[in-house]
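S.K.: Sharing a model that was predicted from the sequence below.
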Amino acid sequence: MKRLLPMLFASLASAVALAQAEPIVLNADCPPGFELSTGQCELRSLYQLYPSLQDAGVGGLKTGLPGWRDGFTPQQTDLGRYLFFDPVLSRDGTVSCATCHAPDRGFSDGLGRSVGINGSVLPRSAPSLWNVAFLNSFFWDGRADSLEEQMVGPLFDKHEMGSDPQLLLDTLNGIPAYRQLFAQAFPADFKSGDAEIRLDQVYAAITAFQVTLVSLNSRYDQYAHGYADALTEPEIEGLNIFRSFVARCAECHTPPLFTNQQVAVLGTPEPEGMPFDPGAQIPMNEPSQRGGFKVPSLRNIELTAPYMHSGRFATLREAVSFYTGGRGHAVPEGEELKIHWHIWEPNLTEDELDRLVDFLKTLTDESFKPEQPRRLPSGLQPMHQVIAYIGENDNGEEDHE
């Protein structure tokens, strides 16, 4: 780690020069799953043909999607992709959005508690970004109402990316390659030669990229659309348990997003040594929501271990087992929580728990996973490459410093 900053900034000048010699041209095509219509990328999915959730109970196989965000240009989307992977957005050039939302880890980071600049350990895990286009609130405690509002948190939090609005603008406006790319993505705003990058453009571009992270083509989806052989018999058994009025999983993890987007108080235990997290009680200023967290989507859940807001459960099997342990069985002594009414005592067998895990793994779909940039306008390395470097010392051996 001690070699990281010199490595990053020693390469900056030469890489910027390369970027200027071979300028990046933003993609003029929409990502997979989107169609270019009057200059904007619009979502296309079979689920758009089905009735709305209001008419489908707890979410039948052919249930329509909730509202979604789209309507950005291909260039804005591609600019957002570069920004998402670029650590130049952080104060010290060591953390990008992709650090905590890595594509190969289900757009999470594989940690129970994420890590920001200077090795700061954060209080909660990083939620997956798959299908955020359909969500109406963000963060584990639901305190943000839009993706633009959400991203202000990590960008300017002193423990996460550590930047501030003026520093971010000064940094991006000081990089000629980024000025050129913003002019490609927002041409109407750059008609004058002295126009500068604005914060709302940064937020819009990153949002444009994030709403293209759509995962709706898993084996479950193929089964839902009518291909009966997409699931095995044990997986179908798991689906039936999932939707049953015994397990009641689908009442909160409602298809097709596999979340009802509500806050629920479950009474999950914190990892050993961690204080109790009040969750949504704080932003809602509502005592009944103490210990409440957003119901996460189960899409690509196989890829995002460990589970719960602080990574309490290492495996899917541990997570599903929690729900059959009895209502409120893990509530810490001294806490009186208003446990969600769906949580009860289903008394599932070991075999039924195994079948649930079998089914949950059918929700994995990375077919629209975006390509990670090989080079960045800032000249820094994309964070997935930097992380790989940190893991080895000069002799190719692991560096544990």
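M.R.: All right, it came through fine.
S.K.: rest of the way, CA atoms for contacts and neighbours
M.R.: Noted.
S.K.: Would you confirm that A205 contacts G80?
M.R.: Yes. Counting by CA atoms under 8 Å, G80 is a contact partner of A205 at 4.3 Å.
S.K.: Among the two, which residue is more densely surrounded?
M.R.: Each of A205 and G80 has its neighbours counted (other CA atoms under 10 Å); A205 has more, 27 against 24.
S.K.: distance of L36 from R81?
M.R.: To R81, L36 is 18 Å away according to CA to CA, to the nearest Å.
S.K.: Out of these two, name the residue with the larger neighbour count.
M.R.: R81 (24 against 17).
S.K.: any idea how far G174 is from that one?
M.R.: Where G174 is concerned, R81 sits at a distance of 19 Å (CA to CA).
S.K.: which residues of this protein fall in helices?
M.R.: 4-10, 12-21, 74-85, 97-100, 147-156, 165-173, 176-185, 199-210, 219-224, 233-243, 281-284, 316-322, 350-360, 383-390 (DSSP state H).
S.K.: Relative to C30, which of these is closest?
M.R.: helix 74-85 (5.1 Å; CA to CA).
S.K.: and the angle from that closest one to helix 165-173?
M.R.: Using axes from the mean of the first three to the mean of the last three CA atoms, to 10 degrees, the direction of helix 74-85 lies 110 degrees away from that of helix 165-173.
S.K.: Helix 74-85 - contacts with which helices or strands?
M.R.: Here helix 74-85 touches helix 97-100, helix 176-185, helix 199-210, going by 3 or more CA pairs under 8 Å, 6 or more residues apart in numbering; DSSP states H and E.
S.K.: mind running it again at 6 Å?
M.R.: Packed against helix 74-85, as judged by 3 or more CA pairs under 6 Å, 6 or more residues apart in numbering; DSSP states H and E, are the following elements: helix 199-210.
S.K.: Next up, a structure to set beside the first:
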Amino acid sequence: MQRRLRPLLLWVIGMALPLAADAEWRLSDICPAGFHSRDGGCYLQSFYSGYASLQESGVGGLKTGMPPLREGFTAQQIDLGRLLFFDPLLSVDGDMACSSCHQPARGFTDGLAGSVGRHGEAMHRSAPTLWNVGFLRELFWDARAKSLEEQMKGPLFSQEEMANTPAQLLKSLQDNANYEELFKQAFNDEPLSLGQVYTALAAFQSSLVSLGSRYDLYANGFHEVLTQPEIEGMNVFRSFVARCAECHTPPAFTNQQIAVIGTPEPEGAALDPGVQAITGDASQRGGFRVPTLRNIELTAPYMHSGRFKTLRETVAFYTGGRGHAVPKGEHLSLHWHIWEPDLTDHELDLLVAFLKTLTDQSFMPVLPAKVPSGLTPVATQILTH
């Protein structure tokens, strides 16, 4: 534990921001907690680094490694991305930040079935967690973005969300003396560019790593950290009856594939076509990217539309019978793992108990009390858990 606390303390000390309005802003040159410095970049250290990764599908063993991580960013780039993430300067009116929909207190989601848009309108999908997002190959529920840089352009420039334009975003940062200086620190005095903005945000998001849960301690040999009901819940999760682990593959707890499961939409809402709207493939109608289950306890409501309010409701859906919630007239190509496991109420309770062992925010980044724009940073409350 001392090894984990020391880098965290260094991270806190190194990222303390000056309080005086005219003080010099300096970026941290210390890698985030869980990362070590090598060849000028920050690289993850974890129990899983020494294990081979399941690159594609599979059930995953206790000694299975994580997928490749976006890493090697400098400490300064990560720190700059941290400030940008919470700064409403990135939106057209200075009233929304990335953290508006990805709030640390809610597992980097917003706790809503549909995120709230720029004008207060409800969006039709929930905000996915950003924990471990640097391990993902595809982003958005419909997997339409292939990189963090591609994904972030959606909310930054969508008229329903932050509604900025590339030109205005760049000008706002160039006109801010604090950011001019900070970008020079992070990018070796190169002229400030949009590419640097995207790199810094990707660097910060890739540093949001959650691999220190009680499950992780158990998986790496500390078996006493889980209770007997939690272990029984893990056994249900990994069984060939429930088959949860075949899509939510440990240790990432996602196989990063598309699955059509036939989850119901909110009352009165039409079926969301999901991936079909992107690919045109009818077999992917109603299909969505399999989400990670890490920190799932903190990220209610659940499913792409936030249809289920609790974990208990969510796990019960899977034992309701194949296709039981598919609207009349729809013929979906349901994933073959969706069947009728006929789990008992006790087994469902055990599953929920196990899922709560995946909670870990020990590497929560330092949340800024101030941001370089002088605006109020958004959603910086920490949920203590």
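M.R.: In hand now; what should we look at? For clarity, every value in this text was computed on a predicted model and none was experimentally measured.
S.K.: before we move on, the earlier item: among the helices of the first structure, which is the most enclosed?
M.R.: helix 74-85 (a mean of 26; mean count of other CA atoms under 10 Å).
S.K.: which other residues reach it?
M.R.: 26-30, 96-98, 185, 205-206, 208-209, 382 (CA atoms under 6 Å, 6 or more residues apart in numbering).
S.K.: Give the aligned range of it in the second structure.
M.R.: Mapped onto the second structure using TM-score structural alignment, helix 74-85 of the first structure spans residues 75-86.
S.K.: From C42 of the second structure, how far out is the nearest residue to Q168 of the second structure once chain neighbours are set aside?
M.R.: Counting by CA to CA, 6 or more residues apart in numbering, Q168 of the second structure lies nearest to V92, which is 7.8 Å off, once chain neighbours are set aside. Using CA to CA, V92 of the second structure is found at 32 Å from C42 of the second structure.
S.K.: which residues does the most centrally placed residue in the second structure contact?
M.R.: Centroid-nearest residue in the second structure, with CA atoms, centre = their mean: L130, separated by 1.7 Å. L130 of the second structure makes contact with F108, according to CA under 6 Å, 6+ apart.
S.K.: picking up where we left off before, of the contacts of helix 74-85 of the first structure, just say which sits nearest to R105 of the first structure.
M.R.: For these, the nearest to R105 of the first structure is A98 (10.1 Å; CA to CA).
S.K.: Aligned counterpart of the closest one in the second structure, please.
M.R.: With TM-score structural alignment as the criterion, A98 of the first structure matches S99.
S.K.: Also P382 of the first structure?
M.R.: Using TM-score structural alignment, the partner of P382 of the first structure in the second structure is P377.
S.K.: Its match reaches D87, doesn't it?
M.R.: Yes. Using CA atoms under 6 Å, P377 of the second structure is in contact with D87, at 5.3 Å.
S.K.: Those two - which one has more neighbours?
M.R.: Legend: neighbour count by other CA under 10 Å for P377 of the second structure and D87, higher for D87 (28 against 25).
S.K.: For that one, list the residues it contacts.
M.R.: Counting by CA under 6 Å, 6+ apart, D87 of the second structure touches 97, 371, 377.
S.K.: For the first one, which non-adjacent residue is closest in space?
M.R.: Ranked by CA to CA, 6+ apart and with sequence neighbours excluded, the top spatial neighbour of A97 of the second structure is P88, at 4.3 Å.
S.K.: Now for that neighbour: which residues touch it?
M.R.: Neighbouring residues of P88 of the second structure by CA under 6 Å, 6+ apart: 94-97.
S.K.: And for F237 of the second structure?
M.R.: Here F237 of the second structure is in contact with C244 (CA under 6 Å, 6+ apart).
S.K.: With F182 of the first structure instead?
M.R.: So F182 of the first structure contacts nothing (CA under 6 Å, 6+ apart).
S.K.: try 7 Å this time
M.R.: By CA atoms under 7 Å, 6 or more residues apart in numbering, the residues touching F182 of the first structure are I197.
S.K.: Neighbours of the aligned partner of E246 of the second structure in the first structure, how many?
M.R.: Taking TM-score structural alignment, the alignment pairs E246 of the second structure with E251 from the first structure. By other CA under 10 Å, 19 other residues sit near E251 of the first structure.
S.K.: Could you measure from E251 of the first structure over to G57 of the first structure?
M.R.: Distance from E251 of the first structure to G57 of the first structure, counting by CA to CA: 9 Å.
S.K.: What of G106 of the first structure?
M.R.: Distance from G106 of the first structure to G57 of the first structure, counting by CA to CA: 28 Å.
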